[in-house]
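Novice: got a predicted structure here, sequence first:
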Amino acid sequence: LRASSSGTSPRSTYIRNRCPPSRGMWRILPCFDEIIARANAIIAPYSIDVKNVAWHSVYEVGHRLTDAFDDTDETDSGSPCPRVFITGDACHTHSAKAGQGMNVSMQDGFNIAWKLGQVISGRSSTELLRTYSAERQVAAKNLIEFDKEWSTLMATPQEELPDKTYLEDFYVKTAEFPAGFMTEYTESMITTPTTHQELAAGFPIGKRFKSARVKRSCDANFIHLGHEARADGRWRVYVFADQAAPVVDGSAGGGGTAGGSAGGESKVAALAAWLESDPASPLVAYRREGEDPDALVELSVIYQQEHKEFAFPDVPKVFRPHVGAFDLEYVEKIYATLPEEDIFEAREISRDGAVVVVRPDQYVSGIFPLDAHSEIGDYFAGVFEPVK
């Protein structure tokens, strides 16, 4: 036996014993006397007298990653749809630092949960389930690589770091990663290419929808747009309007009290008409009998005008659907910009407008121009099953 300062923290002390030597493995046991002495040194001039150690445990960092998150062979395109799924620590193990295990594991669960719900309810084909392992395997691999660097830094004595604030600076610089905000899904049946990314550069396709503040039209409340989404299995379509004033019928001046500064034809009104009635619209093609219009896809519209420049009756009806048992007009998804905190500037959204599609787990699936009706229809046709 010999004392060793190996471990995940420069203040951890262990006795390391090879057991058994032929397998080249190490058993790590705590050295109680040294731990108690270290504790007394920390709390000096006070001290504690430990009579008995009733319980102890040792945590060893093990970086492990599973081959796949389901029971299919990814190399065989003809393999049956996956039936068994694993999440969290069953897939990836790493250090307990930075809260990354909880954040990443919960995202594993959220990812498979909404997909299972959508398949079981008949909304999507079983092909959707194949995207789970494909997406989360990469996220877990990136996590392990990050944690190897992070845990190594944690175990490095401060005097061996480049400077005193190196560890702190690294933590701040990479804080979004363990929080789960740096995950970026690649192109798939639910993630489009980045063809139209420039229309909303602040909402990277494949990454988490990043919220910003807006003002709700119906009550002038300041709202964080992303915080309004609920974990209810629905998709979100955010329509960021062009500069035309809000109108109902598609032409400037046709919307009651609207007083927007920009005139011209409204692409939002044209999009609204398509969403409301076209057979290829996701609100029409996949809506089941008796369902509310927003049962599967929830629409929100964000205008460039301030809230005093228009009233919600000026907005196309598709954005204020009648829902619920009493068929009430729902007007809480109509927003205006804040002059001092313009979401179009904050998220680099084109003044020509954009349509941002967000999946149930709050990742951006695609971005489209306001007049790309057929592209939007084709996208959802690849996600949803037709109503039978």
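Specialist: Nice, thanks for sending it over.
Novice: for the rest of this, base every contact and every neighbour count on C-alpha atoms.
Specialist: Noted.
Novice: how about the strands in the stretch 51-200 of the chain?
Specialist: 64-65, 92-93 (DSSP state E, counting those that start in this stretch).
Novice: what's the last one packed up against?
Specialist: This points to strand 92-93. strand 64-65, helix 130-154 (3 or more CA pairs under 8 Å, 6 or more residues apart in numbering; DSSP states H and E).
Novice: CSV for the strands of the stretch 51-200 of the chain, including mean neighbour count and distance to Phe312?
Specialist: CSV is the format used below for the strands of the stretch 51-200 of the chain (neighbours: other CA atoms under 10 Å; distance: least, CA to CA, whole Å):
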stretch, mean neighbour count, distance to Phe312
strand 64-65, 16, 51
strand 92-93, 20, 49
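Novice: quick check: closest non-adjacent residue to Arg359.
Specialist: Nearest non-adjacent residue to Arg359, counting by CA to CA, 6 or more residues apart in numbering: Trp235, 4.9 Å away.
Novice: the one you found against Leu296, yeah?
Specialist: Yes. Here Trp235 reaches Leu296: they are 6.3 Å apart, a contact under CA atoms under 8 Å.
Novice: next up, a second structure to put side by side with the first:
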Amino acid sequence: MFSAHPTESGDSDDVEGVDPEEFQQYFITQGRFTAGVATIYAPSMITAEAMFQHLAEGFPVGMRFHSAPVVRLADAKPVHLGHVARADGAWRLYIFADQKDPTGGDSHFRGLCEFLESDASPIKCFTPAGADPDSVIDVRAVFQQGHRDLAVDKMPSVLLPKKGKLGLVDYEKMFCPDPKADDIFALRGVNRETGCMVVVRPDQYVSHVLPLHGHEALADFFAGILIDAE
């Protein structure tokens, strides 16, 4: 299609040419391929079976993490979720919260964060002593509520890690839907009622999708690929 010459409008006799409108539509449809991010990795040690893909249909397991616009909770700054992660070799755990109040005790999001703060957490198991708490597994959360409806200081400590020589709090781990753009939950097909976890490899490819209550499955996945901290 790239090498063929464009046809004139209504010229059905030019069988070797390409209709410009057809070419444009095909280019849009194949956008991820032309951008070089259409690779799909098969299941392996670092790419799980897509058992819970229905919880986040827009984040296919084995494919590049597809970014979306969000608003950072701490300062209401519009950002792209996929652009906030640095190329630092860390795994990303994106927690898409359920509909319940994330500060309430009956929230599955809250239960997951309590697990991640416990001694059984893969963060505690695989982060070397003295390293920043997000240096191996970087946890980030996306809420369904607006950024004006949530209080940063009431969030779990796993989303407010103290880092660096001075132990300063990192407030840039939490995000909300951008009111001026498409809602990320709708845009990426994330189940609003249950929420989910999306595990992303250091190379930004989706490694696993799990329900928020899948604590043991999350720990088992990381135990199969990471080395215990000493």
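Specialist: Arrived safely. Predicted model, so just to flag it, every value in this text is computed and none were measured.
Novice: one step back: nearest to Glu306 of the first structure, of the helices and strands packed on strand 92-93 of the first structure?
Specialist: Comparing these against Glu306 of the first structure with CA to CA, the closest turns out to be helix 130-154 (39.1 Å).
Novice: Tyr286 of the first structure -> the second structure?
Specialist: Counting by TM-score structural alignment, Tyr286 of the first structure lines up with Phe126 in the second structure.
Novice: Thr39 of the second structure maps to what in the first structure?
Specialist: Residue correspondence to the first structure (TM-score structural alignment): Thr39 of the second structure is matched to Thr183.
Novice: right, and its match touches Ala139 too?
Specialist: Yes. In terms of CA under 8 Å, Thr183 of the first structure counts as a neighbour of Ala139; the distance is 6.2 Å.
Novice: these two - which one has more neighbours?
Specialist: Thr183 (23 against 19; other CA atoms under 10 Å).
Novice: quick one: the more buried one and Leu199 of the first structure, what's the gap?
Specialist: Computed with CA to CA, to the nearest Å, the distance linking Thr183 of the first structure and Leu199 of the first structure is 21 Å.
Novice: show me where the second structure has its helices.
Specialist: In the second structure, the helices defined using DSSP state H lie at 20-29, 31-34, 108-116, 122-126, 184-187, 215-223.
Novice: which residue numbers in the second structure go with stretch 356-370 of the first structure?
Specialist: Using TM-score structural alignment, stretch 356-370 of the first structure pairs with 198-212 in the second structure.
Novice: residues of that stretch that come out buried?
Specialist: Neighbour-count burial for stretch 198-212 of the second structure flags 198-202, 204-212 (criterion: 16 or more other CA atoms under 10 Å).
Novice: just stretch 375-388 of the first structure next, same as before
Specialist: Ile376, Gly377, Tyr379, Phe380, Ala381, Val383, Phe384, Glu385.
Novice: ok, the equivalent of Val84 of the second structure over in the first structure - how many residues close by?
Specialist: Taking TM-score structural alignment as the criterion, the aligned counterpart of Val84 of the second structure in the first structure is Glu228. Counted with other CA under 10 Å, the neighbours of Glu228 of the first structure add up to 10.
Novice: any idea how far Phe222 of the first structure is from Glu228 of the first structure?
Specialist: 11 Å.
Novice: now Asp352 of the first structure
Specialist: According to CA to CA, Asp352 of the first structure and Phe222 of the first structure sit 24 Å apart.
Novice: same deal with Glu187 of the first structure?
Specialist: According to CA to CA, Glu187 of the first structure stands 34 Å off from Phe222 of the first structure.
Novice: got a list of what the aligned residue in the first structure for Ile184 of the second structure touches?
Specialist: Here Ile184 of the second structure is matched to Ile343 in the first structure, going by TM-score structural alignment. Listed by CA atoms under 8 Å, 6 or more residues apart in numbering, the contact set of Ile343 of the first structure reads Ala212, Arg213, Val214, Thr337, Ile349.
Novice: thanks a lot, see you next time.
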